[in-house]
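Novice: I would like the atomic coordinates for the input below:
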Amino acid sequence: DFKVAGTADGITSLQMDIKIPGITEDIMRQALHQAQAGRLHILDEMAKALSGSRESLGEHAPKIETIKIPTDKIREVIGSGGKVIREIVEKSGAKVDIQDDGTIKVAASEQSKIDAAIKMIESITKEAEVGKIYDGKVVKVVDFGAFVNFFGAKDGLVHISQISQEKVGKTSDVLSEGQSVKVKLVGFDDRGKTKLSMKVVDQETGEDLSEKIAADRAARGEPEEEDRGGGERGDRPRRDRGDRERRPRREYGG
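Specialist: Below you'll find the model as predicted:
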């Protein structure tokens, strides 16, 4: 047994209880000095290669990230019989651990796998934001527009009037299934259906053109554009029966 006291510059005192014959205090003191010198040499060599800690881990270094979701969303992330969470793990390649308080730990050897898993989880737990621009994919083309998958499993309607700033006669002339597009979530109709717009987004850069389009219309003295895109039966909004103009009743016959 021994007790050592000292600083980085050297050993100041050494108390030893040597039980091995042949090892003297001087031998042990010399061994400790050599060990200290070796340790300092290694630290110097390490400093030459890397002067400080990295801001982030290397791309292929094992890592783990933690996110928090509402507890009432845990069931949706797990899915029936674990179907959803298994799909997330298989597609992303990351390991996912969900705790009862909504804490989710995502681990993988590559950051891209962690990012993919977190993106899939957030697509289930988060709601799309009105006014935000998303990358989407056309999943169905119909006469009155196209349905676009833009936020996880969420789809929305791009009405034919919202496809382009130029008038579109037929949706299929401009869009096709599987086509990648950029859309802006402009709101929801009275039935809660999602309304998207392509024409207010620069399809090359993703820039929001809403203000520019509004300014151009104002400069031309045109009224604000009518809000369309929520219905599936044409452009005209539905009216309640009470809103209809009452006409004089006509009676026929003798």
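
Novice: from here on, contacts and neighbour counts on C-alpha atoms
Specialist: Will do.

Novice: show me what the top helix by length along the chain packs onto, helices and strands only.
Specialist: Secondary structure assigned by DSSP state H gives helix 25-49 as the longest helix of the chain. Of the remaining helices and strands, those touching helix 25-49 by 3 or more Cα pairs under 8 Å, 6 or more residues apart in numbering; DSSP states H and E are strand 10-16.

Novice: ok, and what's touching the strand it packs on?
Specialist: With contact meaning Cα atoms under 8 Å, 6 or more residues apart in numbering, strand 10-16 is reached by 1-6, 25, 29, 33, 36.

Novice: again, 7 Å this time
Specialist: For strand 10-16, contacts defined as Cα atoms under 7 Å, 6 or more residues apart in numbering pick out 1-6.

Novice: if you count neighbours, what's buried in it?
Specialist: Neighbour counts over strand 10-16 (16 or more other Cα atoms under 10 Å) mark no residue as buried.

Novice: that strand relative to helix 25-49, how many degrees between them?
Specialist: 140 degrees (axes from the mean of the first three to the mean of the last three Cα atoms, to 10 degrees).

Novice: ok so, going back, and the contacts of strand 10-16 as a markdown table, adding secondary structure?
Specialist: Shown next, in a markdown table, are these (DSSP: H, G, I helix; E, B strand; the rest coil):
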| residue | secondary structure |
| --- | --- |
| Asp1 | coil |
| Phe2 | strand |
| Lys3 | strand |
| Val4 | strand |
| Ala5 | strand |
| Gly6 | strand |
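
Novice: with distance to Val142 added, can I get the residues you listed in JSON lines?
Specialist: Shown next, in JSON lines, are the contacts of strand 10-16 (distance: Cα to Cα, whole Å):
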{"residue": "Asp1", "distance to Val142": "84"}
{"residue": "Phe2", "distance to Val142": "84"}
{"residue": "Lys3", "distance to Val142": "83"}
{"residue": "Val4", "distance to Val142": "82"}
{"residue": "Ala5", "distance to Val142": "82"}
{"residue": "Gly6", "distance to Val142": "81"}
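
Novice: please give me the structure for this one as well, since I'd like to look at both together:
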Amino acid sequence: MQDFDFIQARTIAEAISLAAGDEDAKFLGGGQTFLPALKQRLASPSKLISLRTIESMKGLTSEGGELVVGGGMPHAAVASSARTLFPALASLAGRIGDPAVRNRGTIGGSLANNDPAACYPAAVLACGATIVTDRREIAAMDYFQGIFTTALEHDEIITAVRFPVPGEANYQKFTQPASRFALAGVFVARFPDRVGVAVTGASGDGVFRWREAEARLTEEFEPSAVEELIVSPDSMIADIFGSKDYRAHLVPVLTARAVRAILSR
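Specialist: Now for the predicted structure:
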């Protein structure tokens, strides 16, 4: 059994203070990713600082065309609270893992971990969302820096995520049967002046914007605009659930499905 301190922080300031000067201290949101890593001895923290009861990191508000989601919001809460304000995000959150994962895991924890198959990064990148921390704001394009890597400092906490709400959006996910992560997932967000397309689960480099599809769909928002596009398999993930070629094939298929779903409303 590993030896570490477990501390329940009451405020963001207290959590930051507890981690100060200790690079082995770790923040804990819902723990749905970190605790399995701890059990497998892939992580050895000196202390775990729980953020679960910090009320200022919870809640969901609509401000000037943006949806502001607290970093401590569990997936299930996002699924229920965003249903009217941002249905596509609510649908995405409602399909993460299973009920136990959705009730414990948080949007801030998911984004801080940046698993290459996580769902939220696709919505964040396609919408051009802003990651708000205890000390700064980080644009989506600057935040994701490869698998399990982000722009966060080791003692930085995601306090909220600001989503520009698109006029229309849809998330299509091909589920990996064992973990319920995305074998491939595509989020399409349609704004008045642009279309955002982001892909998760498929690339070994992590979530990415599919710029060719964005350009095509901005010109003509039809499934046919992307159905014949070819995604290179070179950087795709290969595992027992799908080859590189299979994941590359899924990307345009899921993108076309998302467009079709938006047009069918």
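
Novice: overlay them and tell me the TM-score.
Specialist: Overlay of the two chains. TM-score (TM-score structural alignment, normalised by the length of structure 1): 0.24; 110 aligned residues with a Cα RMSD of 6.2 Å.

Novice: now that we have the contacts of strand 10-16 of structure 1, which one has the most neighbours?
Specialist: In terms of neighbour count, Val4 stands highest of those at 12 neighbours, by other Cα atoms under 10 Å.

Novice: run through the residues that contact that one.
Specialist: Counting by Cα under 7 Å, 6+ apart, Val4 of structure 1 makes contact with 13-15.

Novice: which helices and strands sit right next to whichever helix or strand comes after the longest helix of structure 1?
Specialist: Counting by DSSP states H and E, the next helix or strand C-terminal to helix 25-49 of structure 1 is strand 63-68. Secondary-structure packing of strand 63-68 of structure 1 (3 or more Cα pairs under 7 Å, 6 or more residues apart in numbering; DSSP states H and E): strand 103-108.

Novice: separation between Ala248 of structure 2 and Arg162 of structure 2?
Specialist: Ala248 of structure 2 sits 30 Å away from Arg162 of structure 2, going by Cα to Cα, to the nearest Å.

Novice: with Ala37 of structure 2 instead?
Specialist: From Ala37 of structure 2 across to Arg162 of structure 2, the span is 29 Å (Cα to Cα).

Novice: the two: which is more packed in?
Specialist: Set side by side, Ala37 of structure 2 and Arg162 show more neighbours around Arg162, with 24 against 13, by other Cα under 10 Å.

Novice: now do the contacts for the nearest residue to the more buried one once chain neighbours are set aside.
Specialist: Spatial nearest neighbour of Arg162 of structure 2, excluding adjacent residues (Cα to Cα, 6 or more residues apart in numbering): Val68 at 4.5 Å. Listed by Cα under 7 Å, 6+ apart, the contact set of Val68 of structure 2 reads 60-62, 160-163.

Novice: out of the residues you listed, which are buried?
Specialist: 60, 62, 160-163.

Novice: Serialize those to a markdown table and add fields for secondary structure.
Specialist: Below are the buried ones among the contacts of Val68 of structure 2 laid out as a markdown table (three-state DSSP):
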| residue | secondary structure |
| --- | --- |
| Leu60 | strand |
| Ser62 | strand |
| Ala160 | strand |
| Val161 | strand |
| Arg162 | strand |
| Phe163 | strand |
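
Novice: which pair in the residues you listed spans the largest distance?
Specialist: Spanning the widest gap among these are Ser62 and Ala160, at 12.5 Å by Cα to Cα.

Novice: quick one: the helices in structure 2?
Specialist: Remark: helices assigned in structure 2 by DSSP H are 12-19, 34-39, 75-81, 87-93, 99-104, 107-113, 120-127, 140-143, 211-219, 224-227, 244-263.

Novice: just these: most buried one?
Specialist: Mean neighbour count (mean count of other Cα atoms under 10 Å) peaks for helix 120-127 among the helices of structure 2, with a mean of 26.

Novice: show me what that helix is packed against.
Specialist: Contacts defined by 3+ Cα pairs under 7 Å, 6+ apart place helix 120-127 of structure 2 against helix 140-143, strand 182-190, strand 195-200.

Novice: ok and that helix relative to helix 211-219, angle-wise?
Specialist: Using the same axes, to 10 degrees: helix 120-127 of structure 2 against helix 211-219 is 50 degrees.

Novice: can you give the contact residues for helix 120-127 of structure 2?
Specialist: By Cα under 7 Å, 6+ apart, the residues outside helix 120-127 of structure 2 that reach it are 111, 140-141, 163-164, 186-189, 196-200, 207, 209.

Novice: rewinding a little: nearest to Glu14 of structure 2 among the buried ones among the contacts of Val68 of structure 2?
Specialist: When those are ranked by distance to Glu14 of structure 2 (Cα to Cα), Ala160 comes first, at 17.4 Å.

Novice: surely the closest one touches Gly70?
Specialist: Yes - at 4.2 Å, Ala160 of structure 2 counts as touching Gly70 under the criterion of Cα atoms under 7 Å.

Novice: and the two most separated of the contacts of Val68 of structure 2?
Specialist: Taking Cα to Cα, no two of the contacts of Val68 of structure 2 sit farther apart than Ser62 and Ala160, at 12.5 Å.

Novice: and the end-to-end length of stretch 78-96 of structure 1?
Specialist: End-to-end span of stretch 78-96 of structure 1 (Cα to Cα): 10 Å.

Novice: now Val69 of structure 2: closest residue in space that isn't a chain neighbour?
Specialist: Leaving aside its chain neighbours, Val69 of structure 2 sits nearest to Leu60 (4.6 Å; criterion: Cα to Cα, 6+ apart).

Novice: how near is the one you found to Leu92 of structure 2?
Specialist: Distance from Leu60 of structure 2 to Leu92 of structure 2, by Cα to Cα: 16 Å.

Novice: repeat that for Ser81 of structure 2.
Specialist: Separation of Ser81 of structure 2 from Leu92 of structure 2 (Cα to Cα): 13 Å.

Novice: in contact with Ala88 of structure 2, which residues?
Specialist: By Cα under 7 Å, 6+ apart, the neighbours of Ala88 of structure 2 are 169-171.

Novice: buried subset of those residues?
Specialist: Using 16+ other Cα under 10 Å, the buried ones in these are 169-171.

Novice: which one of those is nearest Glu219 of structure 2?
Specialist: Ala169 (16.7 Å).

Novice: need the contact list for Cys49 of structure 2.
Specialist: Heads up, residue 49 of structure 2 is Ile, not Cys. By Cα under 7 Å, 6+ apart, the residues touching Ile49 of structure 2 are 6-9, 15, 26-28.

Novice: quick one: residues contacting the nearest residue to Leu92 of structure 2 once chain neighbours are set aside.
Specialist: With sequence-adjacent residues excluded and distances taken as Cα to Cα, 6+ apart, Leu92 of structure 2 is closest to Tyr171, at 6.4 Å. Tyr171 of structure 2 makes contacts with 88, 92, 186-188, 258, as judged by Cα under 7 Å, 6+ apart.
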